[in-house]
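In: Predicted model and sequence below, questions to follow.
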Amino acid sequence: MTDVQEEDGYTILNQPYRNPVTINISTSKNQGPICTLCPANWQWVGGNSCFYISKQKETWQQSQKFCSSQNSTLFMLKEKKKLEHIPQLDKNQYYWIGLSYKPDGWFWVDNTALSTKRQDWIVLSYDENCAYLYYHRLKVYNSKNCNTKYPWICEKAAVQMT
């Protein structure tokens, strides 16, 4: 027996002996309906990614380890427009994201270097640190200590079916 729930525009299917899946159905001009799938407890708000917003608090390294265990990465905010596609966050909270300092500079968790182009939404002032997103100001800052415990955001590709 399948249990169907409507929740904030999403249809959640709970099937016995399987993990629930979040499904969003939209239309494409060229290909017809597109079905976007995200794992249970992950959210989709447009775009090509699913997001997991933790309720727990952990260090940057523990947060990255959790995301890796879910076949995902800490959120990589390489473009400001990506902020449009993350779920609503607590405005007074800091969230670990996938940016950290290495001997050669700041790198995303996929080992791409942070762009040297000026970005008014990224404010980094210290070396040897990890970055967090402060949603209230929609800016990325760096922490003086990667061992501080914050919630985190994981990101993985959404499964899209036509």
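Out: Great, that's in hand.

In: all contacts plus neighbour counts: C-alpha atoms, from now on.
Out: Noted.

In: Do a quick rundown of the strands in this structure.
Out: For the chain, applying DSSP state E gives strands covering 3-7, 10-14, 21-28, 32-39, 49-53, 73-74, 94-102, 105-108, 122-123, 130-134, 139-142, 153-157, 159-161.

In: Indicate which one of these is closest to Glu84.
Out: Glu84 sits nearest to strand 49-53 of all those, at 11.5 Å, using C-alpha to C-alpha.

In: residues making contact with the closest one?
Out: For strand 49-53, the surrounding residues in contact (C-alpha atoms under 8 Å, 6 or more residues apart in numbering) are 38-39, 41-44, 85-87, 151-158.

In: Report the angle between that strand and strand 21-28.
Out: Strand 49-53 and strand 21-28 are oriented at 140 degrees to each other (axes from the mean of the first three to the mean of the last three C-alpha atoms, to 10 degrees).

In: Included below, for side-by-side comparison, is a second structure:
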Amino acid sequence: MASATYNNVHSDGRQTARINIDVLVLTRITSIEQKMEQLKHNYTQSLMYIRCIENSSASECDQFLIQQCPERWVLNNNQCYFFSSVHETWERSQNICKSYEADLVIITDSTKQAFITKTIANDYFWIGLTDVEQENQWKWVDGSRLESRFWHCDQPDDAFGGEDCVFAGYIGPCTPEPGQVLNNWNDENCAHVQQFICEKKPSLVRMQLPL
């Protein structure tokens, strides 16, 4: 009996380690892809700026300024994103984003939801959606009402009452319908701690041409 118990534990431990390694590799691959995409974007903009400078004055070429995000932020589709490694309450998360001159992420279309879903890899991250002011009246942190919805198939459920804040990355017991693979939002008590995603506009940096 003791031997069988040991074998089961050993098998579970080995499976867990393999899953953790897979998640780590996926996270690294995603990070590399994001960095390559940013480098590709900057390189393209640089070439366009240089060609413009050759034929125009610098002031006429501002449309080719390079978008730049702070260190540890990710540039995607003209926005900068910060994916935290620490866990905070929803309110504390929003306050931290504010300190970065940002907000918790606002997701208004499937393109952004797909990017978020791919990046967080089924981990839980607060987003900027809440109905704390009025139950079932969901609003984003900028005051706009919820339009595009990516709720998991059994959510929101306000389980136990007081689930007024939303996180992405949820995988629940129900099976999403075909075509709803991006649906991973869940309502949660705002006092719970999760990782979080901040969002802000990138800085615009003028190309420094070589002498």
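Out: Okay, I see it. Since the structure is predicted, the reported quantities are computational estimates derived from the model, not experimental observations.

In: Just give the TM-score of the two.
Out: Taking TM-score structural alignment, normalised by the length of structure 1 as the basis, the two superposed chains have a TM-score of 0.71; 141 aligned residues with a C-alpha RMSD of 3.1 Å.

In: Would you mind checking the contacts of strand 49-53 of structure 1 for buried ones?
Out: Neighbour-count burial (16 or more other C-alpha atoms under 10 Å) applied to these gives 38-39, 42-44, 85-87, 151-158.

In: my guess is Ser148 of structure 2 contacts Thr108, does it?
Out: Yes: with contact defined as C-alpha atoms under 8 Å, Ser148 of structure 2 counts as touching Thr108 (5.6 Å).

In: Which one's more surrounded, the two?
Out: Under the neighbour definition other C-alpha atoms under 10 Å, Ser148 of structure 2 and Thr108 were set side by side, and Thr108 has more, 14 against 11.

In: Contact partners for that one?
Out: Leu146, Glu147, Ser148.

In: excluding its backbone neighbours, what's nearest the corresponding residue of structure 2 for Met76 of structure 1?
Out: Taking TM-score structural alignment as the criterion, the aligned counterpart of Met76 of structure 1 in structure 2 is Ile106. Leaving aside its sequence neighbours, Ile106 of structure 2 sits nearest to Gly128 (C-alpha to C-alpha, 6 or more residues apart in numbering; 5.6 Å).

In: And the buried ones among the contacts of strand 49-53 of structure 1, which is closest to Ser69 of structure 1?
Out: Lowest distance from Ser69 of structure 1 to those (C-alpha to C-alpha) belongs to Cys154, with 10.6 Å.

In: list the contacts for that closest one?
Out: Neighbouring residues of Cys154 of structure 1 by C-alpha under 8 Å, 6+ apart: Phe51, Tyr52, Ile53, Cys67, Ser72, Thr73, Leu74, Phe75, Ile97.

In: go again using 7 Å as the cut-off
Out: By C-alpha atoms under 7 Å, 6 or more residues apart in numbering, the contact set of Cys154 of structure 1 is Phe51, Tyr52, Ile53, Cys67, Ser72, Thr73, Leu74, Phe75.

In: same check, this time on Ile97 of structure 1
Out: Residues in contact with Ile97 of structure 1 (C-alpha under 7 Å, 6+ apart) are Leu74, Phe75, Met76, Ala131, Tyr132, Leu133, Trp152, Ile153.

In: surely the second one meets Trp152?
Out: No: the pair Phe75 of structure 1 and Trp152 fails to qualify as a contact (C-alpha atoms under 7 Å) at a distance of 8.2 Å.

In: What lines up with Asn183 of structure 2 in structure 1?
Out: Using TM-score structural alignment, the equivalent of Asn183 of structure 2 in structure 1 is Lys139.

In: Show the contacting residues for its match.
Out: Applying C-alpha under 7 Å, 6+ apart, we find Lys139 of structure 1 in contact with Trp121, Ile122, Leu133.

In: Kindly report the same for Pro33 of structure 1.
Out: Going by C-alpha under 7 Å, 6+ apart, Pro33 of structure 1 touches Ile25, Ser26, Thr27, Thr162.
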